[in-house]
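In: Pasted the sequence and its predicted model underneath.
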Amino acid sequence: MTDTKQKTDTYLVTGGRRKEWSHGVVNPPVYRASTCLFETYAELRERCADPSAKKLFYGRKGTPTQWSLEEAITELEGGTGTMLYPSGIAAITGAILACVKAGDHILITDSAYEPTRTFANGLLRQMGIETTYYDPMVGAGIEELFRENTSLVVTEAPGSLTFEVQDLPAIIAAAKKRDLYVITDNTWATPLLLNPLTMGADISVHACTKYIGGHSDIMLGSATANKRTFKALQRTAYQLGQTCSPDDAFLASRGLRTLGVRLKAHEENALKVAAWLRERPEVATVLHPAFEECPGHEVWARDFAGSSGLFSIVLKGGDYADTAALVDDMKLFKMGFSWGGYESLILPSDPNGSRSATSWDAPGPLVRLHIGLEDTDDLIADLEAGLERYAAHIGAKD
């Protein structure tokens, strides 16, 4: 994490802005590069001997545009190094591949991001790697699921649809007894609210597409590793040819500068809207880690520095077809995948399609909300009208 002499909000502004990379301007420029030129044969031989050094070698290995973002994220996460990827799922899959080999067994939380499950059930299975999905609330009991060939535990705190908050310290402690790797998808919390590496995790992954970018205009992922894992992460990324565009890295660096103030606003707005939803007769449950009824709330209160703008609600009655009455005529909440931008989003999501270790039993459909930076009174008015439409629709059916 950042030096205590330089607080996080300060480092968000200053991180990665080396003079040799910025050349006297505030932001490191966008270096669009494939070929990098060498002045002498000696220089060429030097770069070939260590192509991973932060010196120009070939565009795929990065330029100051990417290096500055990598350095800033590494410091915020408290890691040894960071690799950048063209998407969040590319970062997750790259991190997993850095920790496994054919014949291994791995554990993935049942609440994981659905593309993570697709990767495990697809390519990993083809590679001869077996996956067991586990109850996200298992805590220290995960030890009972370890096999002789278990190599990795994949965590996500909280789950991106149902928001169970995993007991990362307990899971990590159990994994360390067997020298297993632990990967945490830390996208919801960002490095500002949680630092899995300081808890003992090996790799912390982000879909930088979301809060780090913050403006719904880039596709980008990052994986930050500790000392024992970084070389494997870096080697795997290089062998897979994983990289990101300098333009996306530049936009993510720009987003990072305002992450602190944006995340505080997302948290404040989301808590206000969630508290209002909690009192609505159409809502059975609000799945927000800051509320007692959310599974793992006590773990969130212990381990996290705050909350972000993403949570779900469970409606009373009806089924997913009925949610059209709610979402189709929203004025501010628009339907769309992803989250973490400045705009509010709404998305009916059925967890049953991506569960195997646990079951999802609810009195009505689940609807995920991302609370943006709009005025909360306007957002509440939009939701109120939508919930009234939903209630009227359900009532008419009855």
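Out: On my side now, so go ahead. Numbering: from 1, shown residues only.

In: make it CA atoms for all contacts and neighbour counts henceforth
Out: Fine.

In: ends of stretch 210-221, how far apart?
Out: End-to-end distance of stretch 210-221 (C-alpha to C-alpha, to the nearest Å): 9 Å.

In: actually stretch 217-234, not the one I typed
Out: End-to-end distance for stretch 217-234, by C-alpha to C-alpha: 26 Å.

In: Tell me the gap between that stretch and the middle of its chain.
Out: The chain centroid and the centroid of stretch 217-234 are separated by 13 Å under C-alpha atoms, centre = their mean, to the nearest Å.

In: Okay, and residue 10 sits in which element?
Out: helix 8-14 (DSSP states H and E).

In: Can you spell out which helices and strands pack onto that helix?
Out: helix 64-77, helix 246-257, helix 259-278 (3 or more C-alpha pairs under 8 Å, 6 or more residues apart in numbering; DSSP states H and E).

In: tell me the angle the last one makes with helix 246-257.
Out: This means helix 259-278. Put simply, helix 259-278 runs at 70 degrees to helix 246-257, going by axes from the mean of the first three to the mean of the last three C-alpha atoms, to 10 degrees.

In: Helix 259-278 packs against which elements?
Out: Other elements packing on helix 259-278 under the criterion 3+ C-alpha pairs under 8 Å, 6+ apart are helix 8-14, strand 283-287, helix 376-397.

In: So which of the helices and strands packed on helix 8-14 is the most surrounded?
Out: For the helices and strands packed on helix 8-14, average neighbour numbers computed from mean count of other C-alpha atoms under 10 Å are highest in helix 64-77, which has a mean of 24.

In: next up, a second structure to put side by side with the first:
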Amino acid sequence: MSKPVTDLIHHPYVPPAGFAAPQPGVFKASTVIFPNVAAIRARDWKHKTGYTYGLHGTPTTFMLEERIAALEGGSQCVLVPSGLAAIAAVNLALLKSGDEVLLPDNAYGPSKALAEAELKGWGIRYALYDPMDPADLQARIGPGTKLVWLEAPGSVTMEFAPLAHLAQVCRQRGVTTALDNTWGAGLAFNGFDLGRGDRFLAGSGADIVVQALTKYPSGGGDVLMGSVVTRDDALHQKIKLTHMRLGFGVGANDVEAVLRSLPSIEVRYRAHDRSARALAGWLQSRPEIAQLLHPAFPSSPGHEHWRALCGEDGMAAGLFSVVFDARYGSARVDAFCDALKLFKLGYSWAGPISLVVPYDIPSMRRAWPHKGTLVRFSVGLEDVEDLRADLEQAMGALRG
């Protein structure tokens, strides 16, 4: 007669099949149970035909991978612990000592830091190119160039690059491209099909699309996760094997949170976009502001590229930056940020709470034409008039 604790652990009850609800079930596992040795030897985790170990996938992670792949217009996806981990996974899967990777000068800062430290230390060269000039990219691609990163708009400074032209340059030179599509979120444009009309055909975009699911897919400011999406199975398998060897895993509760938020992503994206445009337009009219950086506004660098790709009435997320007039020094701009009440000081974006961060752009860019201090705003889901009033009252601290 077995003891009660053994009976508890090995209880034979299995719930009946057929339960359906709006949200999928959450499966947490490191160990996966096999019915027999033959199943252990036969199961293939690489193609989602079975389960072998929690790190290689559960019904919960497979569900999110399939949905993110559909959102991005791809066919395969792997999940990683953060957006930066997605960038790292792609670099490590495709690059080896002696190779070169090219990054846009306005790339996400930690991506540049990864190239400067780890990749350089492993014998992988990197160089920066001007993302607004396809000819500059063309000139920098050499025999050792194996990967080119694309990003639009640029991190913090928000220039919108001619992505289709950049991808075309790489395609003609036979170089793999990876796009950070966190801003577009699979909604503003399709990273795999970057053309509009008949100038660029389907498949004219990037070979790989990564996204920080931390942002719009999660939407709550409480999850760290990233994704790597592909259309080519051979490329996917290369990334998936590197993903396995790196031991990248994501928690089931975090996956559940993203699955729960995902159905409302477009509604939230449009709400962020609408409020951001209202506030950006108001700030642009203010005498304290020297430059608005928002792709949907004609005065912003690369606006014509955004319009060509996303459409005249296209979406543009809830993120923008402004450059304050040079007569306001960085200390005054810091005082403005400190005086904000609804806008909180904090990194990241796409959550319900509006955020603000001042940046020292000359230390981040090779060439920066503006003299004033840049401040980036992430517009949340608060009432837009309340946010406008918050900005207006903080102008008093700016003026001193």
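Out: Nice, thanks for sending it over. Predicted, not measured: the structure shown is a model, and the values here were computed from it.

In: Out of the helices and strands packed on helix 259-278 of the first structure, which gets nearest to residue 193 of the first structure?
Out: Residue 193 of the first structure lies closest to helix 8-14 among those, at 10.8 Å (C-alpha to C-alpha).

In: Tell me the residues of the second structure aligned with the closest one.
Out: Mapping helix 8-14 of the first structure onto the second structure (TM-score structural alignment) gives no aligned residues.

In: Identify each buried residue in that helix, please.
Out: Buried residues in helix 8-14 of the first structure, counted by 16 or more other C-alpha atoms under 10 Å: 8, 11-13.

In: likewise stretch 174-184 of the second structure?
Out: Using 16+ other C-alpha under 10 Å as the test for burial, stretch 174-184 of the second structure gives 175-184.

In: which of these lies closest to residue 294 of the second structure?
Out: Closest to residue 294 of the second structure, out of all of these and judged by C-alpha to C-alpha, is residue 183, at 12.0 Å.

In: Now that closest one: closest residue in space, sequence neighbours ignored.
Out: residue 317 (6.6 Å; C-alpha to C-alpha, 6 or more residues apart in numbering).

In: now the counterpart of that neighbour in the first structure: how far from residue 325 of the first structure?
Out: Here residue 317 of the second structure is matched to residue 308 in the first structure, going by TM-score structural alignment. Counting by C-alpha to C-alpha, the gap from residue 308 of the first structure to residue 325 of the first structure is 27 Å.

In: Looking at the two, which has the bigger crowd around it?
Out: Legend: neighbour count by other C-alpha atoms under 10 Å for residue 308 of the first structure and residue 325, higher for residue 308 (27 against 18).

In: was I right about that one contacting residue 266?
Out: Yes: using C-alpha atoms under 8 Å, residue 308 of the first structure makes contact with residue 266 at a distance of 5.8 Å.

In: re earlier: the helices and strands packed on helix 8-14 of the first structure: which one's closest to residue 209 of the first structure?
Out: Using C-alpha to C-alpha, the nearest of those to residue 209 of the first structure is helix 246-257, at 8.0 Å.

In: Provide the aligned range in the second structure for the closest one.
Out: The aligned range for helix 246-257 of the first structure in the second structure is 252-263, by TM-score structural alignment.

In: Give me the residues contacting the matching stretch.
Out: Residues outside stretch 252-263 of the second structure that contact it (C-alpha atoms under 8 Å, 6 or more residues apart in numbering): 23, 26-28, 60-61, 64, 213, 217-219, 223-225.

In: Pull out the buried members of those residues.
Out: Buried by 16+ other C-alpha under 10 Å: 27-28, 60-61, 64, 213, 217-219, 223-225, out of these.

In: can you pull out the helices in the stretch 1-150 of the second structure?
Out: Per DSSP state H, counting those that start in this stretch, the stretch 1-150 of the second structure has helices spanning 4-9, 37-42, 59-72, 83-94, 109-114, 120-121, 134-140. These are given in chain order.

In: can I get the ones you listed in JSON lines with distance to residue 369 of the second structure?
Out: Below are these laid out as JSON lines (distance: least, C-alpha to C-alpha, whole Å):
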{"stretch": "helix 4-9", "distance to residue 369 of the second structure": "67"}
{"stretch": "helix 37-42", "distance to residue 369 of the second structure": "60"}
{"stretch": "helix 59-72", "distance to residue 369 of the second structure": "34"}
{"stretch": "helix 83-94", "distance to residue 369 of the second structure": "28"}
{"stretch": "helix 109-114", "distance to residue 369 of the second structure": "19"}
{"stretch": "helix 120-121", "distance to residue 369 of the second structure": "29"}
{"stretch": "helix 134-140", "distance to residue 369 of the second structure": "18"}
